[in-house]
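fold the following, please.
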Amino acid sequence: MVVNVHSRSGGKAYTYALERLRELGVPVGATYPLHDPSRLVETVESAAASGHDLIIVGGGDGSVSSVVDCLAHRDVPLGLLPLGTANDFARTMHIPEDLDGACRTLRDAHIVDVDLGLCGDNYYVNRASVGIGAEVAQAMSPRLKRFLGPLAYPVGTAKAFLKHRPFAAKLHFPDGDHEDREYDKLLQVSVANGRYFGGGQVAASDSGIDDNALDITVLRQGSIRQLAGVVRGLKTGEPNDQIEQFRTRAVEVGTDEPQPINIDGEVVSSTPQTFEVARNALHVVTPRTWTDGEAPE
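All right, here's what the predicted structure looks like:
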């Protein structure tokens, strides 16, 4: 079990989860309460290479996305204790946000295979974005998330919107399933692998994390009133005049000037970049009732 105790609720959660898992009969062989988040990847890589048959990670979407590079296409499943601000991956996988429910899910050990997104050489679980999403990630400091919790998202979005400059982009679909597209004055291009992102927004009304596809959303720059309608639509995945959507297995995104790319809350790359779906690349412990594409109860 590897827990980012530097996260918003990590310290208390680590102690509770360890005791609860032992009560439930889960044989936790080694534990790593990390005060330095930068050691998360090396710790998970070491644990996976040491022959452990399950890696339990306690953290948020950024923590999950950072370690899937270690676990992609390996036989070691990922178990999750949702300790982040948004917990969109946990929501996609129907993993309870309360620690007792998450621990019981780990005890039951129902393992499924799900897709990952691939941005260049970087795997991700939820979504990659160019434009306002990357600017929101840069505005969302750890301190802001620690003190505001879920409210950090609207605050970070407002800060990013005030600084945003519209950009031009070109989309090329190497599989030939869509015609190439060119746009100017964009707010964002996002490439979603999972169903949820940004604190419960929906990539598309029928999106899923195990459909062998990525959901592309192109968001045009608009007035405050138009964008308010977009925000409402993103909660349900319904279409909007400011939005154009595509479903594909691969897309190449180029921009008029290099733009940073946000992957699950962390800026890790820049355009131009190729995005692909990595089919059944990650083993995840989920509730036995999990069905891809269905909203959690």
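
going forward, measure contacts and count neighbours with C-alpha atoms only.
Fine.

for stretch 19-27, which outside residues touch it?
28, 100, 103, 104, 106, 107 (C-alpha atoms under 8 Å, 6 or more residues apart in numbering).

all strands for the stretch 151-297 of the chain, in order.
167-172, 181-192, 196-197, 201-202, 214-220, 243-248, 250-255, 260-263, 266-270, 273-286 (DSSP state E, counting those that start in this stretch).

now mean neighbour count and distance to residue 71 too, for the ones you listed, in a markdown table please.
Converted to a markdown table, the strands of the stretch 151-297 of the chain look like this (neighbours: other C-alpha atoms under 10 Å; distance: least, C-alpha to C-alpha, whole Å):
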| stretch | mean neighbour count | distance to residue 71 |
| --- | --- | --- |
| strand 167-172 | 18 | 29 |
| strand 181-192 | 20 | 20 |
| strand 196-197 | 28 | 21 |
| strand 201-202 | 20 | 25 |
| strand 214-220 | 24 | 20 |
| strand 243-248 | 17 | 24 |
| strand 250-255 | 21 | 22 |
| strand 260-263 | 26 | 17 |
| strand 266-270 | 18 | 18 |
| strand 273-286 | 21 | 7 |
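
need those in a markdown table (columns: distance to residue 123).
Below are these laid out as a markdown table (distance: least, C-alpha to C-alpha, whole Å):
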| stretch | distance to residue 123 |
| --- | --- |
| strand 167-172 | 20 |
| strand 181-192 | 12 |
| strand 196-197 | 16 |
| strand 201-202 | 20 |
| strand 214-220 | 13 |
| strand 243-248 | 17 |
| strand 250-255 | 14 |
| strand 260-263 | 9 |
| strand 266-270 | 11 |
| strand 273-286 | 8 |
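
please generate a structure for the following sequence too, so the two can be compared:
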Amino acid sequence: MELAGFSAVLAFMTSALLCHNPQAGNEANDRDSIEAALKLAGYDVDYADVKGEGFTDALQKAVDLVVVAGGDGTVARVLTQLRERSVPIAILPLGTANNFARSLGIAGTPQELVETWDTDHTSPVSIANATGHWGTSLFVEAYGIGVFPQFLLDGKKMGKKGKKPEGAKSLQQGRKLLRKALKRADPIEIVLTMGKQSKELCVLGIEVCNIAFTGPGLPIATAADVTDKKLDVVIIDSDSREAVMDWLESPMDGTPPFLTRKSAQVELTFHNAPTRLDDEAFTASAGKFSVDLACEETSVRIVVPVKHPSQKALEKKAGAA
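Presented below is the predicted three-dimensional model:
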């Protein structure tokens, strides 16, 4: 009877695939501690190292919940490779910028977040695609040309020279590095097409954003709506160079000094400029290039925050008083 009862309990447990970057976070958020938190909350856990050989195969398993534990690179890797987009996805932000989690209001330790999950409380989130001479690639955060890609390239060079700072120091250094890239950036000629309207621009860069936050934790696309199937085009105008550099000193306190537009279809035509797809940057290449950008028809389902049980209990107690 006891064995039969135990088997019945297992049958009703929620199966979860933990997609984890073991290099993200700290000892308090390592594999063992995250798995322990999930099991304590009643999940039957399978583990996949996002940088391991079996990761792609692990994503094909049928589970009730996919848990992504890592930074923005880990989130992008899972969301763009996951074929079954109907399964709910929960995010445990363990990176530095955590732009995806910030954009959806997800914050807290794994132990705190696990207790608040409700797989019926999800939001559809668009996945975007970029089509160019190389084929088609999916992205979660942004496709960019100009100063933001150059900032990523500069950061990669710095990372090779010494140890990368962590946490807030890393964000501060990132914003400082972006200011340097802005200071020396040359204007780029880009033809921007949205729908049937085209315009020739001479700008420091363009970011086509799928979510509000990008780069070193910057809310550049404040009007971004992850459910509207539209991309937010953020234009970094040459005339706003100084204003942007000032804003980077305290980006959470002021309105971002960018021109922004929304469109379901975006085409960018340019030459000799660095580009980026999420956090992967590419150096400038000679020749003329065109890139088409849009949202995928099918969205992913992200578990969004509900109140922590302790907060609900306090509110109930206060209401009864």
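
TM value for the aligned chains?
Scored against TM-score structural alignment, normalised by the length of the first structure, the superposed chains reach a TM-score of 0.80; 276 aligned residues with a C-alpha RMSD of 3.0 Å.

and which of the contacts of stretch 19-27 of the first structure is nearest to residue 154 of the first structure?
residue 100 (28.9 Å; C-alpha to C-alpha).

aligned to the closest one, what sits in the second structure?
Alignment note (TM-score structural alignment): residue 100 of the first structure maps to residue 111 of the second structure.

tell me if I am right that that match is in a strand.
No. Under DSSP: H, G, I helix; E, B strand; the rest coil, residue 111 of the second structure falls outside any strand and is assigned helix.

where does the closest residue to it other than its chain neighbours land in three-state SS?
The shortest distance from residue 111 of the second structure to any non-neighbouring residue, by C-alpha to C-alpha, 6 or more residues apart in numbering, is to residue 37 (5.6 Å). When classified by three-state DSSP, residue 37 of the second structure comes out as helix.

kindly state which residue of the first structure is aligned to residue 37 of the second structure.
Under TM-score structural alignment, residue 37 of the second structure pairs with residue 20 in the first structure.

what is the neighbour count of that match?
Residue 20 of the first structure is flanked by 16 other residues according to other C-alpha atoms under 10 Å.

how much space between it and residue 102 of the first structure?
10 Å (C-alpha to C-alpha, to the nearest Å).

OK, contacts around the counterpart of residue 156 of the first structure in the second structure?
Using TM-score structural alignment, the equivalent of residue 156 of the first structure in the second structure is residue 177. By C-alpha under 8 Å, 6+ apart, the residues touching residue 177 of the second structure are 151, 154, 155.

again with residue 263 of the second structure
The contact partners of residue 263 of the second structure, by C-alpha under 8 Å, 6+ apart, come to 194, 195, 230, 231, 232, 233.

and it, what pairs with it in the first structure?
Using TM-score structural alignment, residue 263 of the second structure pairs with residue 248 in the first structure.

before we move on, what about residue 155 of the second structure?
Counting by TM-score structural alignment, residue 155 of the second structure lines up with residue 140 in the first structure.

identify the residue nearest that match in space, chain neighbours excluded?
residue 156 (5.4 Å).

please apply the same query to residue 14 of the second structure.
Counting by C-alpha to C-alpha, 6+ apart, residue 43 is the residue found nearest to residue 14 of the second structure once chain neighbours are left out, at 5.0 Å.

can you tell me how far the one you found sits from residue 146 of the second structure?
For residue 43 of the second structure, the distance to residue 146 of the second structure - C-alpha to C-alpha - is 44 Å.

same thing with residue 60 of the second structure?
The gap separating residue 60 of the second structure from residue 146 of the second structure is 36 Å, by C-alpha to C-alpha.

of the two, give the one with the bigger neighbour count.
residue 146 (27 against 12).

does residue 157 of the first structure touch residue 138 like I think?
No. If you go by C-alpha atoms under 8 Å, residue 157 of the first structure and residue 138 don't touch, sitting 10.0 Å apart.

quick one, what contacts the residue positioned nearest the centre of the first structure?
Closest to where the C-alpha atoms of the first structure average out (C-alpha atoms, centre = their mean) is residue 126, at 2.9 Å. Applying C-alpha under 8 Å, 6+ apart to residue 126 of the first structure gives the contacts 61, 88, 89, 117, 192, 193, 194, 195, 196, 197, 263, 264.

identify the residue of the second structure aligned to it.
Using TM-score structural alignment, residue 126 of the first structure pairs with residue 141 in the second structure.

now that match: how far from residue 280 of the second structure?
11 Å.

cool, residue 56 of the second structure as well?
Counting by C-alpha to C-alpha, the gap from residue 56 of the second structure to residue 280 of the second structure is 20 Å.

tally up the residues packed near residue 11 of the first structure, please.
Using other C-alpha under 10 Å, residue 11 of the first structure has 16 neighbouring residues.

against the second structure, where does stretch 49-61 of the first structure fall?
Against the second structure, stretch 49-61 of the first structure falls on residues 60-72 (TM-score structural alignment).

which residues touch the matching stretch?
Applying C-alpha under 8 Å, 6+ apart, the contact partners of stretch 60-72 of the second structure are 14-22, 24-25, 74-75, 78, 82-84, 87-100, 119.
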